[in-house]
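# sharing a sequence plus its predicted fold:
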Amino acid sequence: MTVQDETPITDREDIAKRLLRSSAKASFDPLVEIDWDAPIDEDVYAIRPERLSLYGTELWERLTEEQRKELSRHEVASIASIGIWFETILMQMLVRHAYDRDPTSNHVQYAYTEIADECRHSVMFAKMVGRLGAPYYRLDSVTQFLGRVFKTISNGPLTFGGALFVEEILDQLQRESMVDESLEPLVRAVSRIHVVEEARHMRYAREEFARMWQGRNPVSKLYSRIVLGLVVYYSTTRLINPKVYAAVGLNPREARRAARRNPHWIDTKTWAARKVVATLGGAGAISGPGRYFWRKAGLLGRPGNSATAATSARA
């Protein structure tokens, strides 16, 4: 199965024209649309408890309900911090993508539009992190350095494959959060804006990835699979910064080990990645040595788990 079988590739200019039209009708200014002065409701979760990295573990049982809710705010802040990191990389890669192309084309004008969207999203995420009472969870120096390398060596399939991966993971978590009225209102408002605008970004990335992947030779595809696997591994394993555990009184090293082995957390990551795994796996972009990193990141399910095994098999 190929990406084309799942998502027919339309004319590049035609799809960009439609995306530009959609952007004109449904774009948001988070600084205006969101009530940033509203108090944070600390009596509710910021994300569903079953999506938290320690849910179901012995450490989870040690926490009070108040600590669990505080952990939810810090884990949302950590995920948003990763979002800011990758959006900053993506904006640079989109500028490079547009650099040698005709700016009068719809395709390049939509790339510029997406860059503007991502700028607003990064500001929105940053403001949300601050309002949740959490710090900006800066990545470790190795991952920070690898991010610089990736944006420099990225080719077309890597740019759009990597973008699609990060956007799909966030999209799945936020689609669930935005409709759950039991969750923190600010997180729901941020999720709603991001979901609406990222739907266009994912369409753009999905079709551009498919278009560029078709023309790659076997060596280029092998290179792309390996680098994409590394990007996926480092992005996924850094979603939850160990410092979030210290914020609720846990030992970061012990909690990180528990989260890494937690079947509930592995299943959540597999669930969040299932669509992008189907898309990229169907194209043959998750195979060979690169597939090792997807599995090591916990995105292809747990051995013996029928639900996650079915997702993995489709890839």
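Yes, it's here.

# CA only for contacts and neighbour counts going forward, please
Fine.

# what lies in contact with stretch 250-262?
Residues outside stretch 250-262 that contact it (C-alpha atoms under 8 Å, 6 or more residues apart in numbering) are 53-57, 59, 242-246, 265-266.

# can you tell me which of the residues you listed are in helices?
Leu59, Lys243, Val244, Tyr245, Ala246, Trp265, Ile266 (DSSP state H).

# use this one as the comparison:
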Amino acid sequence: MEVAPAETERAAVAERLLTSSLRTSYDPTVEIDWDAPHAPGGYWLPPHRSSLYGTSLWEQLSQEQRVELTKHEVASAASAAYTIANRLVHPDVYAAVGIPPAVGRATARANPHWRATLRWSAARVHANLADVGLVAGPGRLLWARAGLI
């Protein structure tokens, strides 16, 4: 019996999705030691991934405030991921360390380190979508115009 072209195409897309997912998947239940205590005074993400890293606001923060900011940024990102939102920082992460949210957001938007972090994050999503042929033509142009690729 001959397989219909639509079935063959669906099988090919499913295979590409599975291959891409296996290559880029991250399983926090396996890759994170959840029983290990957090190191006191340790950053919650690499400092250069913080939205304010490399700015004058970053320089004005104490070491304790920088660590606290990264903690709130990680919590913000986890919350956004949980609600299937994009990976934008919630304004209250800045208020948590005494920075007016509008000032923090404006500084982060102008910060080349933060823009690089957003591009770094988007690159993984884009790679998955591109691998399965879902980002091409006008769609790719939108990603580029947004500065994500």
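The structure has been received and is ready for your questions. Everything numeric in this text was worked out from a predicted model, so none of it was measured.

# still on that earlier bit, for the ones in helices among the contacts of stretch 250-262 of structure 1, which one is nearest Arg274 of structure 1?
Nearest to Arg274 of structure 1 among those: Ile266, at 12.1 Å, using C-alpha to C-alpha.

# and for the closest one, nearest residue in space, chain neighbours not counted?
Gly298 (5.5 Å; C-alpha to C-alpha, 6 or more residues apart in numbering).

# now do the SS call for that neighbour.
Classification of Gly298 of structure 1 using DSSP: H, G, I helix; E, B strand; the rest coil returns coil.

# which ones are touching the alignment partner in structure 2 of Val44 of structure 1?
Aligned by TM-score structural alignment, Val44 of structure 1 pairs with Gly42 of structure 2. By C-alpha under 8 Å, 6+ apart, Gly42 of structure 2 lies in contact with Val67.

# one more pass at 10 Å, please.
Contacts for Gly42 of structure 2 (C-alpha atoms under 10 Å, 6 or more residues apart in numbering) come out as Gln63, Glu64, Arg66, Val67, Glu68, Thr70, Lys71.

# and if you look at Tyr112 of structure 1?
Tyr112 of structure 1 neighbours (C-alpha under 10 Å, 6+ apart): Met91, Leu94, Val95, Ala98, Pro103, Asn106, Glu118.

# closest to Pro8 of structure 1 out of the residues you listed?
Asn106 (19.0 Å).

# I figured that closest one hits Leu20, correct?
Yes - using C-alpha atoms under 10 Å, Asn106 of structure 1 makes contact with Leu20 at a distance of 7.7 Å.

# which neighbours do the two share?
Common contacts of Asn106 of structure 1 and Leu20, defined by C-alpha under 10 Å, 6+ apart, comprise Asp14.

# show me where structure 2 has its helices.
Assignment of helices within structure 2 using DSSP H yields the ranges 5-24, 28-31, 56-60, 63-82, 92-95, 101-110, 112-131, 138-145.

# about what we covered before: just the buried members of the contacts of Tyr112 of structure 1?
Neighbour-count burial (16 or more other C-alpha atoms under 10 Å) is assigned, among the contacts of Tyr112 of structure 1, to Met91, Leu94, Ala98, Asn106, Glu118.
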